[in-house]
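**Q** predicted structure and sequence below. I'll ask about it afterward.
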Amino acid sequence: MARYRRMFIFIVVDAVLVNMALLLALWLRFDGNIPAQYYASYRSMALLFTLVWLISFYAFGLYARMWQYASVSDLLSIVGAVTAGVFVNISLAYFYMEGGKFPLPRTVFIIAWLLNVVLIGGFRFSWRLFLNREIHFGRLRAGRPVLIVGAGEAGAAVARELNNQNNHHHVPVGFVDDDPAKQKMQLFGLPVLGMREDIPRLVDRYAIEEIIIAMPSVPGRVIREIVEICRPTGAKLRILPGIYELIDGKVTVSQIRNVEVEDLLGREPVKVNLEEIAGYLEDRTVLVTGAGGSIGSELCRQIAQFNPRKLILLGHGENSIFEIHRELSQGYPELELAPAIVDVRDAASINRLFVVHRPHVVFHAAAHKHVPLMEENAFEALKNNVWGTFNVARAAHDCNVRTFVLISTDKAVNPVSIMGATKRVAEMVVQEMALKSKTCFAAVRFGNVLGSRGSVVPIFKKQIASGGPVTVTHPEMTRYFMTIPEAVQLIIQAGAMARGGEIFVLDMGEPVKIVELAETMIRLSGFEPGEDIEIVFTGVRPGEKLSEELLTSAEKVNSTRHERIFIARPEPVDSAKLNHFLSVLGNAGWLSEEEAVALLQGLIPNFRKEKWNKVAQVG
């Protein structure tokens, strides 16, 4: 009912406006002295002219638009509707002239066209301004005043989205931007109020309750600086996700989230060669082992975007495979998915899987990776990380897989932990296979990923949520960090660059002190370290180093055509020792920690040399 009432109002106002336009056009044409015959012609045809324009307006959809959101396309519709009405009315006027009466001059219709565009368009855009003014003031009374940091495309998208909301929760007040050229300018009717150092003053002046950082492509350093400026203000701090999270380029309020530690550690967005990646993934059968894990599941999500023929989701845990299979089934209904509950240590099952599906590309992400846990379960680490890698790599060789990529770790460099040593041996397996196989074998080595299961970030979050304390092993402990999507993008790019035998090393940026990471997370949660939440040092755990490395002292590094990916030149593998290692491991029923260390020392002589003075003979 309200819709028809609104339409009736618009029709009545339009009828008045088109007649005003005609009369004003006559008045202007004859300098305010309209000849009687022309006025009589107008009166005799006014009803017909009015009907023609109203029908034209209806045909162009002017009565079915929400004018509070009027845009340039709506203005073009008005111009089209007025123009169509003018042409029809000119035709009617000349047809009427044949009856011997006085027609209206053609210049009157030209002037009337311009006046109609102004009056009809002006009325509708005034309606928009009126409604938006009412909405704005209504929201200002009920909503939260918001300051947007960044007056670029992302900031404009955030302002547009907030203005178009119907829930009245947020009211954008203005922008902050460090570009001097943008100062005192306006964007969507909102002013640029100052630079980042003005934020505390603006929060006080405009009673800002929420600050949204809309700068998705800036480095983490800039985000950290802005967070430090905003933190003392007490305003709630939120952020637009990074570019890699905005897949479709569209911004919605649901995507604006609280600032996370990942935002503070972020670097420049990863640039990948989409054409090169598509060349080896599109219309191919791709296998991901460990597909239910943090890295494996993200690999599956990103691979699915490149239209593979089939995606095999291999994992040992049924629940995690069920979850990623369901997610991809909903997101990519046309993609053929093959969930496979298989243990990589089971050579027969792995071989059967390869024979049935014949994958073209394999990403081997399955691994035991928790350092302290593997210290207590050394044999399981060996069986899963080394024997499992050997099984999958051997099956890939036997089935002539085109590309095999091992997901390795910086803990494989000068390893002191069982987990790190097993991953270094897995790299050796890949290096050795590359020498004798037509399959392109490669490994990708990188540091910690933020948000993965068992990493410090989710642990710190739980500790903060429970009121502390936050536990850190050592005040000088440092680690390299990378976001999961960022790491996976580089892994896929490295796979496209592989030619056989490479160990790719990802640029991890600068190492981060774990204690500083803990302090940052406490502050982001609204607390003060040492006052509200205590930080407790618990001591270095078995197998941990104070800092990780990406290369050994003997390894050199070569650059690649990608600025964030490098190639390590590792020491050559002793084939006889590696084959002996695999033979012993394949036949062993169980090994103690001492036996496992002794076996690893046969391949990595310096591994725990200071701890174990003798090399046990195993096998």
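**A** Structure received. Numbering: from 1, shown residues only.
**Q** could you use CA atoms for every contact and neighbour count after this?
**A** Noted.
**Q** and residue 202, that's in a strand?
**A** No - assignment of residue 202 by DSSP: H, G, I helix; E, B strand; the rest coil gives helix, placing it outside any strand.
**Q** OK, contacts around it?
**A** 193, 208 (C-alpha atoms under 8 Å, 6 or more residues apart in numbering).
**Q** ok, it to residue 209 distance?
**A** Separation of residue 202 from residue 209 (C-alpha to C-alpha, to the nearest Å): 11 Å.
**Q** then residue 95?
**A** Taken as C-alpha to C-alpha, the span from residue 95 to residue 209 is 66 Å.
**Q** those two - which one has more neighbours?
**A** Using other C-alpha atoms under 10 Å, the more surrounded residue of residue 95 and residue 209 is residue 209, with 19 against 11.
**Q** gap between the more buried one and residue 260?
**A** With C-alpha to C-alpha as the criterion, residue 209 and residue 260 are 19 Å apart.
**Q** what does residue 610 give?
**A** Distance of residue 610 to residue 260, given as C-alpha to C-alpha: 41 Å.
**Q** spatially, what comes nearest to residue 513 if we skip its sequence neighbours?
**A** Excluding its sequence neighbours, the residue lying closest to residue 513 (C-alpha to C-alpha, 6 or more residues apart in numbering) is residue 478, at 4.3 Å.
**Q** just checking, the one you found touches residue 516?
**A** No - assessed by C-alpha atoms under 8 Å, residue 478 is found out of contact with residue 516, at 9.4 Å.
**Q** neighbour count winner among those two?
**A** The neighbour comparison of residue 478 against residue 516 (other C-alpha under 10 Å) goes to residue 478, with 19 against 14.
**Q** let me see the contact set for the more buried one.
**A** By C-alpha under 8 Å, 6+ apart, residue 478 lies in contact with 511, 512, 513, 514, 546, 547, 548.
**Q** use this one as the comparison:
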Amino acid sequence: MLSSCTFLRGILKWPRRAKQLFVLALDFCMSLLAMWIAFTLRLDTPHTPQGMQWLVYAMAPLLALPLFVTRGLYRAIFRYTGIRVLLVTAKAVAWYGALLMTVLFIVGWDDIPRSVGLLQPLIFLLLVGASRALGWLWLTHGTARPTHRLLIYGAGSAGAQTAAGIAAISQSQLLGFVDDDPKKIGRSINGLHVYAPKQLPDLVYKQRVTDILLAIPSVTRKRRHQIIESVRQLPVHIRTLPGLSDLASGRVTLTDFQELGIEDLLGREPIASDSDLIGPHLIGQIVMVTGAGGSIGSELCRKITFEHPDTLLLIDHSEYALYTIHQELLELKKKKLHNCTLIPLLANVCSEDRMKSVFHTHKPHSIYHAAAYKHVPMVESNAGEGILNNVFGSLNLVHLAIKNDIKNFVLVSTDKAVRPTNIMGASKRVAEQILQAISASDQMPFNASTPRTAQQMPWRCTTRFSIVRFGNVLGSSGSVIPLFRQQISAGGPITVTHPEVTRYFMTISEAAQLVLKAGAMAEGGDLFLLDMGAPLRIEQLARRMVALSGLTVKDKMHPSGDIEIIFTGLRPGEKLYEELLISDQPFPTAHPRILRAREEYKPWNELSPLLLDLKEAARSNNTDKIKQILQKMVPGYTSQQQNHQDEKK
């Protein structure tokens, strides 16, 4: 027995051609065996071939095997064998049987019963089908003990297709289904029992369940969140099904089952798209997106292409980031998902000459300004570059937008601009004030290419400027979600800056939707906010991700846990919590999830001289001077260094 198992395992190491020849030889032998059984049954005695009967024995493999080859039976891989392959086998044997019967009836040998032409193909089909089924069972379940014991939550069509996909996965054992539909509970699907949700805890412990796979694509986000919460405390890994096309193809492995999405971690309904609001402002337009290769910029580009603009200008100073988003959008275009002209432009928004050339050549109608340095510690260490990019890159675009009569200009901002403790947040608040001040001013904003006298002349701004401010974006570069997943995969520890640190969260898709809606709703000088619900503690998010991975947190209460959470201390410029509003009360808009804020800002005649001083300090990278000027420009701004000095006093 041991030697036969060793031989069978050795087959897996053979070259593909050798495996095909082995199966062909097996079918050769089974065709002869089927013929012997057919004669034996027909003559009611063990058969010994004589005379022309030898020729009939030889005919069986000579007719069957070429048909099997042409029908592709030896291209199929046993570990992915399913109903489709068995149907192809049955059709091939049926053609063989018809051919054999025709030959026997035409030739009409006296010592060969005609019924053999019917019996032998039926027996041959049983032998071939059994060999395929046994081979599949051995390959999928006999080569190793299952390391994953699975339950599928959802006994609908998606759950059934998921079960079919799992059947082809080695080292896994499907134990049953869980469903909250009373009509399905207690029944079985392909021999697997359907359990009620209340039976889950007992099932997990008694059946040693390791994974629960969610196959509930049609339920609402609220119901999905309730289901996840109900199983989160169980020691199992919770994952969601991959695309059904992957399941049907037979290429899926257990690792292809996806981790729960960011929306599941947030536990709230995502913002729905609103093409009726956004579309009229983008259809047939020439739209510019700065920072197009970044997290927010790239998502803006994706969504804008579906609103049928005439041309999309992709602006980024990173060659690789620009190449990546351009190629992705080209693939979408090939699939006919959009039909706009895509123009990738390597450019730095701080370069007046380069951006002036872009405006002159392409004449955009709308601008979505997402280009910015956003990483708080990085900007804190490179204050001059952060100010030049975030403040004066924005001012450069604002000036060009006014000179070129751009219809809409939307600035992507951040909650870190509210009472900032870091240079990045303060720089974004200055950029916000520039748009607010210019929208209310009757003077042209200064620019190196504009004569000083022209800057003092009265003018009327026709560009609608608006600002959209939101919290942390999950899944973006620098987001905690990919970092935590990587740390969990590596066995920990998870690093959190402070046990009390909290943040507002939203998905990249939600952020992009809000930016587009802001552009559509803007009247001029608007500052829009998203109703993001309650902030979330980062430690709570880390614990939730550990639990949903089927692991436990290692702490004082559970010293034998799997993943430890360690606190590294707040980074330079980082706050314990973020705010979305400087003023106390936002105002509602036509959209239930979008609010409008009215916040104090310095008028342009006060702001412009401070900007000149700030630009000089940024060019010389005088960090102390930059902070001093920012304190004059941004009410509530205090550097972390200043906070520490105040604490010492």
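**A** Nice, I can see it. Bear in mind the structure is a predicted one, so any value in this text is a computation, not a measurement.
**Q** report the TM-score for the pair.
**A** The TM-score (TM-score structural alignment, normalised by the length of the first structure) is 0.69; 476 aligned residues with a C-alpha RMSD of 3.5 Å.
**Q** alignment lookup: the residue nearest to residue 513 of the first structure to the second structure.
**A** Matched to the second structure by TM-score structural alignment, residue 478 of the first structure sits across from residue 502.
**Q** same thing with residue 570 of the first structure?
**A** Under the alignment (TM-score structural alignment), residue 570 of the first structure pairs with residue 599 of the second structure.
**Q** how about its match, secondary structure?
**A** Three-state assignment for residue 599 of the second structure (three-state DSSP): coil.
**Q** where does the residue nearest to it when sequence neighbours are not counted land in three-state SS?
**A** Leaving aside its sequence neighbours, residue 599 of the second structure sits nearest to residue 583 (C-alpha to C-alpha, 6+ apart; 5.8 Å). Recorded secondary structure, residue 583 of the second structure: coil (three-state DSSP).
**Q** residue in the first structure paired with residue 636 of the second structure?
**A** Alignment note: residue 636 of the second structure maps to residue 606 in the first structure; criterion TM-score structural alignment.
**Q** report how many residues lie close to that match.
**A** The number of residues packed near residue 606 of the first structure is 13, by other C-alpha under 10 Å.
**Q** what does residue 322 of the first structure give?
**A** Counted with other C-alpha under 10 Å, residue 322 of the first structure comes out at 16.
**Q** kindly report the same for residue 632 of the second structure.
**A** Residues near residue 632 of the second structure, counting by other C-alpha under 10 Å, number 12.
**Q** packing partners for the helix or strand hosting it?
**A** Using DSSP states H and E, the element containing residue 632 of the second structure is helix 623-633. In terms of contacts (3 or more C-alpha pairs under 8 Å, 6 or more residues apart in numbering; DSSP states H and E), helix 623-633 of the second structure is packed against helix 383-387, helix 423-440, helix 604-619.
**Q** okay, angle between it and helix 423-440 too, please.
**A** When axes from the mean of the first three to the mean of the last three C-alpha atoms, to 10 degrees is applied, the directions of helix 623-633 of the second structure and helix 423-440 differ by 40 degrees.
**Q** and helix 623-633 of the second structure, what's buried?
**A** Residues of helix 623-633 of the second structure classed as buried by neighbour count (16 or more other C-alpha atoms under 10 Å): 623, 625, 626, 627, 629, 630, 631, 633.
**Q** who touches it?
**A** Contacts of helix 623-633 of the second structure (C-alpha under 8 Å, 6+ apart): 383-384, 423, 426-427, 430, 602, 607, 610, 613-614, 617-618, 637-639.
**Q** what's the PyMOL line that selects buried ones from these?
**A** To isolate the buried ones among those in PyMOL, judged by 16+ other C-alpha under 10 Å, type:
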select buried, resi 383+384+423+426+427+430+602+607+610+614+617+618+637+638+639
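**Q** so which of the contacts of helix 623-633 of the second structure is the closest to residue 294 of the second structure?
**A** residue 427 (18.6 Å; C-alpha to C-alpha).
**Q** what lines up with the closest one in the first structure?
**A** So residue 427 of the second structure corresponds to residue 422, using TM-score structural alignment.
**Q** what's near enough to touch its match?
**A** Contacts of residue 422 of the first structure (C-alpha under 8 Å, 6+ apart): 381, 382, 385, 386, 412, 600.
**Q** report the separation between the residue nearest the centre of the second structure and residue 506 of the second structure.
**A** Nearest to the geometric centre of the second structure sits residue 261, at 7.2 Å (C-alpha atoms, centre = their mean). Separation of residue 261 of the second structure from residue 506 of the second structure (C-alpha to C-alpha): 12 Å.
**Q** ditto for residue 241 of the second structure
**A** With C-alpha to C-alpha as the criterion, residue 241 of the second structure and residue 506 of the second structure are 23 Å apart.
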